[in-house]
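Peer 1: With the sequence up front, the predicted model follows.
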Amino acid sequence: MHPQVQAVTERIIARSRPRRQRYLQQLQNAVQQGPLRGQLGCTNLAHTYAAAPVAEKLILQQNHRAANIAIISAYNDILSAHAPYQSYPQQLKAALAKAGQVGQMAGGVPAMCDGVTQGQAGMELSLFSRDVIALSTAVALSHQVFDGSLLLGICDKIVPGLLMAALRFGHLPAVFVPSGPMPSGISNSDKAKVRQAYAAGDIGRDELLASEMASYHSEGTCTFYGTANSNQMLLEIMGLQLPGSSFINPNHPLRPLLTGAAAARIGEITALSPGFMPIGQLVDERTLVNAMVGLLATGGSTNHSIHLPAIARMAGITLDWQDLADLSDVVPLLARVYPNGKADVNHLQQAGGMPFVIRELLDAGLLHEEVNTILGKGLRAFTRVPQLQTDGTLQWQPVAAESSDLTVLAPAHAPFLREGGIKLLQGNLGRAIMKVSAVPDDRWTVQAPARVFSSQQAVLDAYRAGALNRDVVVVLRGQGPAANGMPELHQLTPALTNLQDAGYRVALVTDGRMSGASGKFPAAIHLCPEAQQGGMLGAVRDGDMIRLDGHSGTLTVLTDGFMARPVPALAVVRQQGVGRELFAGFRARCSRADEGAISIGWDDDDNEQESTS
């Protein structure tokens, strides 16, 4: 084990000990009660069984050793990635029935598409939809008639929300069931060029729409390496879904076999089986370190710098951005997938996929191998790939010794970068995250005067008016979770990339988020404390000299006397329309971005003061 990885792990264990001990005690208390289905009253059980087919009623009524599995789905057909889930409940139920077990559709969770809401008012609901999903999942599991859960979700906030709730029911096992990415359309780099041309006014709306529809063209996850596909990487490297299952297309003949295998596996790890593995024991400090290592090694979405602390909290574990930064110093970048390269996730899969990444990181001593997974003890089982046999059955084989495309997937001894793809920036503005994997290293440092804005549209208006045609640090404030729900600011990407391509030194500093697919220009994002909560970002003025340095990990206003300035209070904007008023309580309660931007309770003592050392 690399000493830096071990040191970070030990630091997290020490920091989390009181909260983690309380969590594990809560889990153990629930385990000792045993499966609750047999302890419920007859009226309770009758309601549970009422709508079940006769055969399932007999199993549930007569065989208390047969597992009853909750199926929780984020199906809708506005998300291409989730549209395949329409048929999954019946597939899963059929696979469980073969083992003499039962699956019940326990609940659905909302699933919004950030691609649809980008730049729209609805995007202000996006981050907090994660917490709504966690609450919805908890409601589904609260019936207490289930021995485990199969969780159907892929995209941006859905997987974190499902996982957060599953960890609060940590005495139950859980298996995630993916559906895979859509086949490749036009290349992501060509799509980006068309967007930049539209931002520059060189082409019209019809050409832009034709390009977008050639990229997003069928069922399946979008093929760039944004938050949705980063979710799938995390679930696999955390041992929460089957090896090699993340990036197989929805219509591939392996897909129904993998779905059936996921159902079979959950039945083998309930409290009714010898292989009992509750998710609260599976996900521990080592598992979360593995997740951070995977995120850095693949150049994954910066959104996970928010989601991982939130997920960890639900398991009684406290992560800090410094953990991510210290791991980034020693974890090499092994993948080049758009926006970090020209390839998409289908090319990543063809080059060796997650089994190759996991094997390389294990062999380099950068992952904890002896962790619990849904397959039992040890992550080495996740270095295998699923293969379709001539008799139509599914088997796993060791991943190939070499990457089949060294421009997409590199071995650990010859990585694309010696450091990971995410940096922590600190200075007199606070703390921020910077994604460096897609930014040329000669652009990691920018020193330029500030132009201050309070909305994404104002930045775009200034760009179109030519007011940003110079070296500039665009400061966009009032975009944090407490201000407006922290919508993604992806619409800025084409405009600021155009300025950079024109030869200007350009950077963005914001308390908001960028898309998981962003990263072409240097950006200090998720700045804490946010301006709405009194952060120094609120004191920045036009013309202040700002230095952003990804090499040294610093973000500093250089103007004399800056720290002595009073911080003006930002006006509280009453968000109305598109349901935003319903989320006022979420905005008022949420924690800082570096604490996960959590707006729901997670512990018996939410006010406990903790060290972030």
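Peer 2: That came through, no problem.

Peer 1: CA only for contacts and neighbour counts going forward, please
Peer 2: Fine.

Peer 1: Do you have the helices of the stretch 301-450 of the chain handy? List them.
Peer 2: Counting by DSSP state H, counting those that start in this stretch, one finds helices in the stretch 301-450 of the chain at the ranges 304-314, 321-328, 345-351, 353-363.

Peer 1: Then the stretch 51-200 of the chain?
Peer 2: 54-62, 88-98, 114-117, 126-141, 158-168, 188-199.

Peer 1: Which neighbouring elements make contact with the last one?
Peer 2: By that I understand helix 188-199. Helices and strands touching helix 188-199, by 3 or more Cα pairs under 8 Å, 6 or more residues apart in numbering; DSSP states H and E, are helix 205-215, helix 492-501.

Peer 1: Included below, for side-by-side comparison, is a second structure:
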Amino acid sequence: MSSSRIHPVIADVTARIAERSAMTRSAYLERIDAAYADGPQRRGLACSNLAHGFAAVEGVDRDALRALRKPNVAIVSSYNEMLSAHQPLGEYPAWLKKAAAGNGGVAQFAGGVPAMCDGITQGRAGMELSMFSRDVIAMSTAIALSHDMFDATLLLGVCDKIVPGLLIGALSFGHLPAILVPAGPMESGLPNKEKARVRQLYAEGLATREELLDAEAASYHSVGTCTFYGTANSNQMVVEVMGLHLPGASFVQPRTALRRALTEEAGRRAVTIARGEEYTPLGRVIDEKSVVNGVISLLATGGSTNHTMHLVAIAAAAGIQLTWDDFTDLSAVVPLLARVYPNGSADINHFHAAGGIQFLIGTLLDAGLMHEDVRTVAGDGLSRYRQEPILDDGELIWRDVETRSRDEDVLRPAWRPFASDGGLRMVSGNLGRAVIKVSAVASDRRKVEAPARVFTTQEDFTEAFKAGELNRDVVVVVRNQGPRANGMPELHKLIPALGVLMDRGHQVALLTDGRMSGASGKVPAAIQLTPEAAAGGPLAKIADGDLVRLDADSGVLDVLVSDQVLAERELVDGPPDEASWVGTGRELFGILRRAVGPADQGAGVFGPLTPGHFGTPVHTNMLEVK
């Protein structure tokens, strides 16, 4: 489909992004064009430098690297044995090296990056390092690629901050082609809805810890990505739609012949691109149109709210200025086409079986709701991603998918959506700006006006809930959870108890400058509030009993207190000071905490691209982080 058939709002949003980004994008492209070399990157190295680069290599690969005959592909991996999503990556380097060699190239393991799991650190001090880990991963990726030995990159990663971090780092080497190589989801276990039911029973004291652990272990039970539609699976959705996976690679399970075949093909394809055949450097695959396509896929599936920050940061690394206004305007015209837990009972395997990304891309292209004329690692044009991979007598081929969904309870065509607009919305008012995921929130629960009850920790909230202090209509405010306060942890421990209060018939909402990821579920949660309390935002002045109005349908978020009253209030709490923000390695991240930018600008530490843009520390805070 040509760009002339694209929906006018999508065309307008794309055009204004390009106009807004003209200077920064042009500067970025000039930089990566200057870094491009017509031939192996390593040919500019002095003899001593080059000798170090192939000292550990043996046989024909050593000769090829020395003679500058073959492209050399960097493997950068988040492999570790502890995390189920990343454990399968341990086998990949050997497969990729063999595949690259079979296509006339060389592959070297260039470096590893850290990978932490928000599921393990949930509610723990380690979670306060989670958002910062994205930028550490980006820097680790840059270090791995800094040797000028490589002509393409294979990025091995799956979850939360790992994929965005790999991309941000690789975009500093945007003159190189890059392919993301996923691991795939674990097999379906205990249904997510049943897991949520047991969690809520435990919050009420009606289930034992052993019963809760049994449910969790039955849900997270093998290698692969968790099967609910949180940030990890949103990552896979977004990067495939942006043309950074091989078509159909996202949701093929580990330990299958097809998974291995796709992984090996990524190694071969990286060599082909590096030789100059269909040359698609990363910095040109990620452009204004592909970024908009990524946002659209997120909205059409009710994906993770974390991507309102990650996509902004990824775009910025490519010189593209994406804003929350762009999300808002796109959400108004992009229909919700998927019901995957927490906005439905199905898991990601059911979504894949119903037609998955291939059907989603096809129906959105046919409706004029995605840009087809983009570059991808599979070649120009997004239509290639309407095809699914299969093994035919052991050979990897791609075939067209059905033009109808195999299960319309899970995945629908654009002309018959679950909802006429996207699953994410922005709300704003005298408290600032926040994100709310509405795809799983019942329509009669999207407007809440109730007294505030203010907390600064999840533990304080839990004590109040257990003491019966919240059995009423309430807007639970959890502040000093933003990036500058304590690294912006996810606050999932709040959800089971809030669900209990909702089921008792109360009006309930959550308001926070922290995060919730893709699992906020049925509770209306205005999150990532900007400006955060630690940066002097009005959230710092809310008091117990203040009426708060949250209306996701009209986009309103207000505290019903006059500006004068708010201004006259004394601050009663603040973020942890440097002396107390210690333990679990937090003391090593103080410099990132001081430098991090706001959530609506990506919550990153890099920049600025332009004066006052991403990552610029604000030194006029009411609550200065010392």
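Peer 2: That came in fine, so what should we check first? All of these numbers come straight from a predicted model, not from anything done at the bench.

Peer 1: which of the helices of the stretch 51-200 of structure 1 sits most buried?
Peer 2: The highest mean neighbour count among the helices of the stretch 51-200 of structure 1, using mean count of other Cα atoms under 10 Å, belongs to helix 158-168: a mean of 26.

Peer 1: Tell me which residues are up against that helix.
Peer 2: 74, 110-111, 129-135, 137-138, 151, 153, 172, 174, 231, 279-280, 307-308, 310-311, 314-315, 602 (Cα atoms under 8 Å, 6 or more residues apart in numbering).

Peer 1: Which position in structure 2 pairs with Val446 of structure 1?
Peer 2: Using TM-score structural alignment, the partner of Val446 of structure 1 in structure 2 is Val448.

Peer 1: leaving aside the residues next to it on the chain, what's closest to its match?
Peer 2: Leu550 (5.2 Å; Cα to Cα, 6 or more residues apart in numbering).

Peer 1: helix/strand/coil for the one you found?
Peer 2: Of the three states, Leu550 of structure 2 takes strand under DSSP: H, G, I helix; E, B strand; the rest coil.

Peer 1: Might you report the residue contacts of the corresponding residue of structure 1 for it?
Peer 2: Using TM-score structural alignment as the criterion, Leu550 of structure 2 maps onto Leu548 of structure 1. Contacts for Leu548 of structure 1 were tallied using Cα under 8 Å, 6+ apart; they are 425, 444-447, 507, 524, 554-556.

Peer 1: Recalculate using a threshold of 6 Å.
Peer 2: Residues counted as contacts of Leu548 of structure 1 (Cα atoms under 6 Å, 6 or more residues apart in numbering) are 445-446, 555.

Peer 1: How much space separates it from His526 of structure 1?
Peer 2: Per Cα to Cα, to the nearest Å, Leu548 of structure 1 is found 14 Å from His526 of structure 1.

Peer 1: what's the answer for Ala462 of structure 1, then?
Peer 2: The gap separating Ala462 of structure 1 from His526 of structure 1 is 23 Å, by Cα to Cα.

Peer 1: With neighbour numbers in mind, choose between these two.
Peer 2: When neighbours are counted by other Cα atoms under 10 Å, Ala462 of structure 1 and His526 differ, and His526 comes out ahead with 28 against 14.

Peer 1: Once aligned, what mean separation remains between the longest strand seen in structure 1 and structure 2?
Peer 2: Longest strand in structure 1, counting residues (DSSP state E): strand 445-453. By mean Cα distance after the TM-score superposition for structure 1, the fitted strand 445-453 of structure 1 averages 0.5 Å away from its aligned residues in structure 2.

Peer 1: Could you tell me where the very next helix or strand once past that strand falls in structure 2?
Peer 2: Once the chain leaves strand 445-453 of structure 1, the next helix or strand it forms, by DSSP states H and E, is helix 456-464. The counterpart of helix 456-464 of structure 1 in structure 2, using TM-score structural alignment, spans residues 458-466.
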